[in-house]
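Peer 1: quick one, what's the 3D model for this:
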Amino acid sequence: MYVNRLQRLLMTQTSTQANANICQHLKRAAQNMPTGLAVAVQHAKQGQFTYQEIDFASLHQQSDMIAKGLIQYGITRGMKAVLMVTPSIEFFSLTFALFKAGIIPILVDPGMGIKNLKQCFEESQPDAFIGIPKAHIARRILGWGKGSVKQVINVGGSGLQRWLANATSLETITEIGRNEAYPFEMALLKPDDMAAILFTSGSTGTPKGVVYSHAMFEAQISALKDDYGIAPGERDLATFPLFSLFGPALGMASIVPDMDASKPITANPANLFAAIEQYQCSNMFVNPALLERLGQAGEQTQHKLNSVKRVISAGAPATISSIKRFSKMLNPGVQVLNSYGATESLPISMIGSDALFTTSELTDQGKGICVGKPISSVNISIIAISDQPMPRWDNVTPLAPNHIGEIVVSGPMVSQSYYQRQQATKNAKIFDGEVYRHRMGDVGYLDDDGLLWMCGRKGHIVDAKRGQQKLKRFYTIPCERVFNTHPQVKRSAIVGVEVAGDTVPVVCIELNKDIVCSTANVLYQDLIKLAEQYPHTEGINRFLIHPDFPVDVRHNAKIFREKLAVWAQAKWRE
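Peer 2: Predicted coordinates for the structure are as follows:
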């Protein structure tokens, strides 16, 4: 149910009070379960595993010391600090220390590429740079934060690496804090004050800094408690750094496996299975790439995840086959909870795997992907598709059920702005009284039961044209899922190609390498017959086989259609 007028009024009244900080949850956990496990970090070497552990009381105390050290060092409340530290005890201690001190962490995805990283730092103008030696070396060579960064702190590394980083060590900062005898009092801020800047990955466009408030973090914690049912004392296999921070805030231990969190597809399943077994993890957060990789490994070894009672998948739509394969490792009744959202607004809706299986036939017929009903406090609307800014909600008329349009969301976990991106904020936000609604950049529809169906990115729509005359509109997911039912097709992507002044739909095909394929002409005829079965694919009769789709590093699922469009246009001219 959406926040009503009275709730909004109460939120407005309390937003003037300086009483917010996500670390208050850590403080309570340290008081209520001081010796309870907060974080365990796995180290794998030649099939042998060791674990570094810290309890809630120690994590609280250590982050207090670091917070005091940061302030004495000159990194103070309101300053911005880039944080490029691999998942570790230090990562948790540092992040909570920054929040406690009222310092604003800037979190970026290292997999977004050097050019995008530099742009992020130029836009955010950080005052400090905290990172591992590799990050500092890159900072010095590539000029990251040049002109704004005044303090640099190094975390970990060998003697030579530390020397190359040319930065004050975290140990020094901690020692400064330890020598300050006064009891630390965390900064209390207004709920709508900026708490962090999280940059989008850039997999569907230019990375943008999303302004996170303390109220947003609180709303996400509430959703994990109330909608996902996470309770204190649980243990989570933490494969995504940002989500792993919510563990200690929920009184849940974060178990960090030995893997590259920026490239989950490269993870060694044996490491993750060992960590789950060692700590009897009850919760897992996995993206589609990792879901597929673990499912394949589990199928080969007949592995079982008997302690797991909840699996959360997010980041991109997971395939039905991946979910079914992975679910073989779970006990009967344990769900894979597929979450829909974005950096700007997460989570928005959720659907369990059992319910998803019942909608899969409709998905294969091109009805879109069902992503469930909105979670508590979230409102979802569908509006007419437009590239123009929409300043006010009272000038917008939502579409009726079963009509495809832009997905617009509102709720307490929805961001209100991008950092230093005024035009992007105007394009993505619609003012509705005291708050902004967010245009997701996705298209879809609500059905008669209030279920949300996703039909792809707005920017990936293909409009067939004869000259300037629009003939037909093609949405990515409804079209591609039809062709993906062919056994020889691993995945497909529809793009627009210019042919003699007209825009025509062309479907790029990546073949399933596990199946012996027929000739291209036979395959194309099969796909044309498939297209003719449905009104939304009728008229598609051009196909190109691509050897290996360009996809994002983290999820291995978000197709770089812009690159495919350029490739398809060039192939068509050959």
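
Peer 1: going by C-alpha atoms from here, please, whenever you check contacts or count neighbours.
Peer 2: OK.

Peer 1: buried sites along the helix or strand encompassing residue 504?
Peer 2: Assigned by DSSP states H and E, residue 504 belongs to strand 502-511. Buried positions in strand 502-511, judged by neighbour count with 16 or more other Cα atoms under 10 Å: 503, 504, 505, 506, 507, 508, 509, 510, 511.

Peer 1: one more: stretch 11-29?
Peer 2: 11, 15, 20, 21, 22, 23, 24, 25, 26, 27, 28, 29.

Peer 1: wait, the fifth one sits on residue 247?
Peer 2: No: counting by Cα atoms under 8 Å, residue 22 stays clear of residue 247, with 11.8 Å between them.

Peer 1: quick revisit: filter the buried residues of stretch 11-29 down to the ones in helices?
Peer 2: Judged by DSSP state H, those include 11, 23, 24, 25, 26, 27, 28, 29 as members of helices.

Peer 1: okay if I get these as CSV plus distance to residue 487?
Peer 2: Below are those laid out as CSV (distance: Cα to Cα, whole Å):
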residue, distance to residue 487
11, 53
23, 50
24, 52
25, 49
26, 50
27, 53
28, 53
29, 51
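
Peer 1: would you format the buried residues of strand 502-511 as a markdown table with distance to residue 5 included?
Peer 2: Formatted as a markdown table, these follow (distance: Cα to Cα, whole Å):
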| residue | distance to residue 5 |
| --- | --- |
| 503 | 47 |
| 504 | 48 |
| 505 | 46 |
| 506 | 48 |
| 507 | 47 |
| 508 | 48 |
| 509 | 50 |
| 510 | 50 |
| 511 | 53 |
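
Peer 1: name the nearest of these relative to residue 460.
Peer 2: Of all these, the one sitting nearest residue 460 is residue 505; the distance, using Cα to Cα, is 11.5 Å.

Peer 1: one more sequence to fold, the one below, so I can look at both together:
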Amino acid sequence: MNLAELLQAQARERPAAPAIIERGGTLTFAGLEHAAGQAAALLHADGVRAGDGVLVFQPMSGELYVILSALFRLGAVAVFLDPGMGRRHIEGCCAMYPPKAIIASWRAQLLIWSSPALRRIPRRYVCGRFFPGAVSLRRARRLSPLAHVTATSDATPALVTFTSGSTGTPKAALRTHGFLAVQHRVLARHLSLQAGEIDLATLPIFVLANLASGVTSLIPDADLRRPGAVDAVPVLAQVRRHRATRTAASPAFLERLVDHAERHGVSGLGGLRRVYTGGAPVFPALLRRLQEQAPDAVIEVVYGSTEAEPIAHGRWRSGECTGATSGPGRGLLAGRPVPEIGLRILPNRWGEPIGPFLEKEFDRVSLPHGAAGEIVVSGAHVLPGYLHGRGDEETKFDVDGRRWHRTGDAGYIDDEGRLWLLGRAGARIVDGKGEIYPFPVELAALEQPGVRRAALVSHRGRRVLVVEPSGIGTLHATELKKALAWSALDQVRGVPRIPLDKRHNAKVDYPALRSMLEKDPG
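Peer 2: Now for the predicted structure:
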């Protein structure tokens, strides 16, 4: 099935219902279908064909999903990369999957002049007003919609995204129509997507699931590239005005909304009935604050990754995901693995290739409940490999011909079948004192007064807990070290700010933190 057919089905069933609401207006399901058909007609007339890669530089918006639906209809492949990673990243991505066309906002068109790879792309389209050398998509409004939908198989490519490549060459994640259809079904089931609901949508792949399920996506009036710096005022106003009933968002985004609501005593989240959060560590303190702001909402933590979404989820305060951190070494509770996924814990050999295995051998090396190690997963909605196999050696292995993915995370399964996260597999510290993972120590530190963020690293052979003060109360390093005596810390060190990843604004950037410590050993 072509994904465009799922979107067409919603246009037939609920043509007048809003599909996307944003600052610029509302797009109904029928309106989305009509505009996508017109855009497909323009692109097809200009020579875009099935299998062509089309690079898309357009922020999350109604126009983005018109473009995606048009490309799916043609059997073309939508290609996404992060231009903020710089020219070298752009050149590397375009070399791996050379685009035949580029569709970009007016501002993004300016990137073309600074990149030889982008200038070599033969067809160029601009969203909105005229730009020299580019065809405006507004021309499509004069055309009759292209009714034909290109037949695709489960193996037909639909979407390509690239990793940051911060630790080397970028990897290309290629999702097929079959993969995205399966992922939609899994997300619809575990996120309880119900037609007619209004979702404050912050994650692009979840909007596709919304559109295929008849859920209205409310696009936040915010720069979603920096979720930890969004202005909460217009977003909360949107939630109230449009009576949003649910949201799926990163913890950094939700923390901004909660911070504003608490500081100014304003409402905004009280009408939400479901809140899903993930994509970065979700700490119990945020979940407690969220529940106070949305007292009638079911709040769930979702654990997943680019290659496998979702892996596990759990309901806050239900026994599935209580967020309990009592006792040394427990980690962060992610909930129960979804039944559609196979999940095992293997001895931590991160950085070394593993497998292939026979089934019996795999069973033998898999760790029992309670034992910590690498989290590996398999299933129909788990990406089987990267484009050209680049990156497969480090992250994939086979068990009797079945492909498994190494998440890069460490954790364990408890006796109740729940998954606990311990941090990145590569962040494990092994020294003369034994083995320790960062999450248990960081979580315990966050329960102490005066701590906003915490990060455990090994620095020059010593266990160092780096702490960012909360600004509320006083940070007492000696008392903190004593409270965490079980972790055998060598030093507790306060810093003004712990560096975070650019994408989520919620994950500790451990390489940047280590570099900071090297420059100023303290």
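
Peer 1: in the ones in helices among the buried residues of stretch 11-29 of structure 1, find the pair that's most separated.
Peer 2: Greatest spatial distance in these: 11 and 29, 25.4 Å, computed using Cα to Cα.

Peer 1: for the counterpart of residue 223 of structure 1 in structure 2, grab the count of nearby residues.
Peer 2: Aligned by TM-score structural alignment, residue 223 of structure 1 pairs with residue 186 of structure 2. Neighbour count of residue 186 of structure 2, defined by other Cα atoms under 10 Å: 21.

Peer 1: I'd assumed residue 186 of structure 2 was in a helix, is it?
Peer 2: Yes: assessed by DSSP: H, G, I helix; E, B strand; the rest coil, residue 186 of structure 2 belongs to a helix.

Peer 1: so the spatially most central residue of structure 1: helix, strand or coil?
Peer 2: Taking Cα atoms, centre = their mean, the centroid of structure 1 lies closest to residue 315, which sits 4.6 Å from it. Reduced to three states with three-state DSSP, the structure at residue 315 of structure 1 is coil.

Peer 1: and what of the one 10 residues further on?
Peer 2: Secondary structure, three-state DSSP: residue 325 of structure 1 is helix.

Peer 1: strands along the stretch 301-450 of structure 1, start to end?
Peer 2: Along the stretch 301-450 of structure 1, the stretches classed as strands by DSSP state E, counting those that start in this stretch are 310-313, 336-342, 345-352, 369-374, 379-383, 405-410, 429-432, 435-446.

Peer 1: in TSV, list the ones you listed along with distance to residue 470 of structure 1 and mean neighbour count.
Peer 2: Formatted as TSV, the strands of the stretch 301-450 of structure 1 follow (distance: least, Cα to Cα, whole Å; neighbours: other Cα atoms under 10 Å):
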stretch	distance to residue 470 of structure 1	mean neighbour count
strand 310-313	38	21
strand 336-342	31	22
strand 345-352	33	22
strand 369-374	26	24
strand 379-383	20	21
strand 405-410	17	24
strand 429-432	28	20
strand 435-446	19	23
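
Peer 1: returning to that earlier point: I'd like to know which elements the strand holding residue 504 of structure 1 is packed against.
Peer 2: Under the contact definition 3 or more Cα pairs under 8 Å, 6 or more residues apart in numbering; DSSP states H and E, strand 502-511 of structure 1 sits against strand 462-466, strand 489-499, strand 543-545, helix 561-573.

Peer 1: out of the ones you listed, flag the one nearest residue 401 of structure 1.
Peer 2: Of all these, strand 462-466 comes closest under Cα to Cα, at 22.7 Å.

Peer 1: separation between residue 331 of structure 1 and residue 371 of structure 1?
Peer 2: To residue 371 of structure 1, residue 331 of structure 1 is 23 Å away according to Cα to Cα, to the nearest Å.

Peer 1: following the biggest helix by length in structure 2, which helix or strand comes up?
Peer 2: Selection of the longest helix in structure 2 by residue count, based on DSSP H, yields helix 29-45. Using DSSP H and E, the helix or strand that follows helix 29-45 of structure 2 towards the C-terminus is strand 53-57.

Peer 1: which is the succeeding secondary structure element to that next one?
Peer 2: Next along from strand 53-57 of structure 2, by DSSP H and E: helix 62-74.

Peer 1: and the helix or strand just after that following helix, what other elements does it pack with?
Peer 2: Using DSSP H and E, the helix or strand that follows helix 62-74 of structure 2 in sequence is strand 77-80. Under the contact criterion of 3+ Cα pairs under 8 Å, 6+ apart, strand 77-80 of structure 2 touches strand 53-57, helix 62-74, strand 157-162.

Peer 1: redo those as TSV? Include distance to residue 16 of structure 2.
Peer 2: Shown next, in TSV, are these (distance: least, Cα to Cα, whole Å):
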stretch	distance to residue 16 of structure 2
strand 53-57	28
helix 62-74	15
strand 157-162	27
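
Peer 1: dump the ones you listed to JSON lines, plus mean neighbour count and distance to residue 87 of structure 2.
Peer 2: What follows is those, written out as JSON lines (neighbours: other Cα atoms under 10 Å; distance: least, Cα to Cα, whole Å):
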{"stretch": "strand 53-57", "mean neighbour count": "24", "distance to residue 87 of structure 2": "14"}
{"stretch": "helix 62-74", "mean neighbour count": "24", "distance to residue 87 of structure 2": "23"}
{"stretch": "strand 157-162", "mean neighbour count": "22", "distance to residue 87 of structure 2": "14"}
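
Peer 1: who wins for proximity to residue 142 of structure 2 among these?
Peer 2: helix 62-74 (15.7 Å).

Peer 1: mind listing the helices for the stretch 101-250 of structure 2?
Peer 2: Secondary structure of the stretch 101-250 of structure 2 (DSSP state H, counting those that start in this stretch): helices at 106-109, 116-119, 177-190, 204-213, 232-242.
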